[in-house]
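A.B. asks: quick one, fold the following:
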Amino acid sequence: MTSYESTGHLLLTPVDREAPARAVRLRELGLGERTDGELDGWARQVAETLDVPSAGVNFVGEERQFFAGLHHAATAPQSAYPARVLARDHGYCPHVVVRGRALALEDVCDFARFAGNAVVDGSGVRSYLGAPLTDRHGTVLGTLCAVDVVPRRWGTEGLATVKALAAELSDLLGAREDRPR
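C.D. replies: Alright, predicted model coming up:
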């Protein structure tokens, strides 16, 4: 179903009714508020595996997104996802979180909903691949994502790869929960 504002304009970011519960869950897990070297390593692994200049482990709260894990290749343009914090209405990860399914955009400019996004205009991201990070209770906490500044074909192999890595990271986050604090 397509969502529209009362003005009749297409909503670029989907309505997220689960955001308050997700924010509570992220606080319980101690995620989404600080950088994490291990998650930076996961982002680097995604970037290297998918051969992209930038990748991230992103937790989506009620008002913002926080990249607890972030990697930019030395050759990456400075503009591709330069910050660890984005407004919730920027980027593509909120779509993955609300859908609860992976999203592959070979060229974000091919889609009116995504082409007008501030991430495209401000950072030059042209291609996006993301998969949900889900806790053991079924709450989608955020995404594992890869971006490029040029259009690219992800194919079924790229989609399967990011989904497998996201499932593995989700398991790791669950194991962290089991550790004594």
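
A.B. asks: from here on, just use CA atoms for contacts and neighbour counts.
C.D. replies: Fine.

A.B. asks: for the longest helix belonging to the chain, packing partners?
C.D. replies: The residue-count maximum for a helix in the chain (DSSP state H) belongs to helix 155-178. Counting contacts by 3 or more Cα pairs under 8 Å, 6 or more residues apart in numbering; DSSP states H and E, helix 155-178 is packed against helix 37-50, strand 127-134, strand 140-148.

A.B. asks: dump those to TSV, plus mean neighbour count and distance to Thr156.
C.D. replies: Formatted as TSV, the helices and strands packed on helix 155-178 follow (neighbours: other Cα atoms under 10 Å; distance: least, Cα to Cα, whole Å):
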stretch	mean neighbour count	distance to Thr156
helix 37-50	19	12
strand 127-134	27	11
strand 140-148	28	15
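
A.B. asks: got these as JSON lines, with distance to Asn58 columns?
C.D. replies: Shown next, in JSON lines, are the helices and strands packed on helix 155-178 (distance: least, Cα to Cα, whole Å):
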{"stretch": "helix 37-50", "distance to Asn58": "9"}
{"stretch": "strand 127-134", "distance to Asn58": "9"}
{"stretch": "strand 140-148", "distance to Asn58": "5"}
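
A.B. asks: one more to put side by side:
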Amino acid sequence: MRQMQYGPLRVFFGSSIEGLSRGDVAPATAIKSGAILAPYVAHQVEAGVTVDAGMFGLTFSAFQSTRPIGELSPQRVFAQTREQRVSRREFSVYGEITPQARILGGLALLDGVLTRTALAANVGQVPIGVPRVQLNFGAEWDLPGVPGLHPDRRRHRYRTPVRRYGQHRGAAGLGAPRSRPA
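C.D. replies: Below you'll find the model as predicted:
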């Protein structure tokens, strides 16, 4: 991760990272049900800015990640033939509203798309499990008379439901096609 501080309040940051993850597991309908695919490498780049005003702060960031995923062919062969790309723009705010209470909130806009599949008709579809909007809010407070105890509450909302593999809508268990600007 690279950071560049511009004045006492602003920090610009950027990163590029690769992550190794366990391969997907073949569904029950596959010829080799339960087989685990080889581990895969996911790639992510991110850039953003944080403004810290002491008791309050704001962050804006954008990232894009790509990763291969398993796909069940019409012949019921499960293989790592799909790739998904997710772009995200995120805005968050945090701060201390009193010396005993702190807040955190944010809005993220996501755009997920299948960039490679075994069936050309699936390219451009929305991957399962990628909501379009995420909202979150959290609060934490110090209990009087109990030093070090900080109860908190978190709320998360998603604009589109996260679907599980196997809950089919469209071809090969993919989400609904999304129209793309030309």
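
A.B. asks: superposed, what's their TM-score?
C.D. replies: Here the TM-score for the pair of chains, by TM-score structural alignment, normalised by the length of structure 1, is 0.25; 87 aligned residues with a Cα RMSD of 6.1 Å.

A.B. asks: out of the helices and strands packed on helix 155-178 of structure 1, flag the one nearest Ala112 of structure 1.
C.D. replies: strand 127-134 (14.1 Å; Cα to Cα).

A.B. asks: tally of neighbours for the closest residue to Ala62 of structure 2 other than its chain neighbours?
C.D. replies: Nearest residue to Ala62 of structure 2 in three dimensions, chain neighbours excluded: Arg89, at 4.4 Å (Cα to Cα, 6 or more residues apart in numbering). If you count neighbours by other Cα atoms under 10 Å, Arg89 of structure 2 ends up with 18.

A.B. asks: please name whichever of the helices and strands packed on helix 155-178 of structure 1 is nearest to Ala23 of structure 1.
C.D. replies: Comparing those by Cα to Cα, strand 140-148 comes nearest, at 8.4 Å.

A.B. asks: other SSEs contacting that closest one?
C.D. replies: Against strand 140-148 of structure 1 (3+ Cα pairs under 8 Å, 6+ apart) you get helix 19-29, helix 37-50, strand 54-60, helix 93-99, strand 127-134, helix 155-178.

A.B. asks: that strand versus strand 127-134: what angle between them?
C.D. replies: Strand 140-148 of structure 1 runs at 160 degrees relative to strand 127-134, counting by axes from the mean of the first three to the mean of the last three Cα atoms, to 10 degrees.

A.B. asks: hmm, who's touching strand 140-148 of structure 1?
C.D. replies: With contacts defined as Cα atoms under 8 Å, 6 or more residues apart in numbering, strand 140-148 of structure 1 is touched by 22, 25-26, 43, 46-47, 50, 52-60, 80, 93-94, 96-97, 100, 125-135, 162, 165-166.

A.B. asks: ok, back up a step: looking just at contacts, which helices and strands does the helix or strand the residue nearest to Ala62 of structure 2 falls within meet?
C.D. replies: Under the criterion of DSSP states H and E, Arg89 of structure 2 resides in strand 78-98. Judged by 3+ Cα pairs under 8 Å, 6+ apart, strand 78-98 of structure 2 is in contact with strand 56-72, strand 101-116.

A.B. asks: and it, which residues are buried?
C.D. replies: 78-80, 82-96 (16 or more other Cα atoms under 10 Å).

A.B. asks: endpoints of stretch 56-68 of structure 1, how far apart?
C.D. replies: Using Cα to Cα, to the nearest Å, the span of stretch 56-68 of structure 1 from its first residue to its last is 8 Å.

A.B. asks: buried set for it?
C.D. replies: Gly56, Val57, Asn58, Phe59, Val60, Gly61, Glu62, Gln65, Phe66, Phe67, Ala68.

A.B. asks: how much space separates Gly37 of structure 1 from Pro20 of structure 1?
C.D. replies: Using Cα to Cα, Gly37 of structure 1 is found at 27 Å from Pro20 of structure 1.

A.B. asks: before we move on, what about Thr49 of structure 1?
C.D. replies: Counting by Cα to Cα, the gap from Thr49 of structure 1 to Pro20 of structure 1 is 33 Å.

A.B. asks: cool, Glu48 of structure 1 as well?
C.D. replies: Taking Cα to Cα, one finds Glu48 of structure 1 at 34 Å from Pro20 of structure 1.
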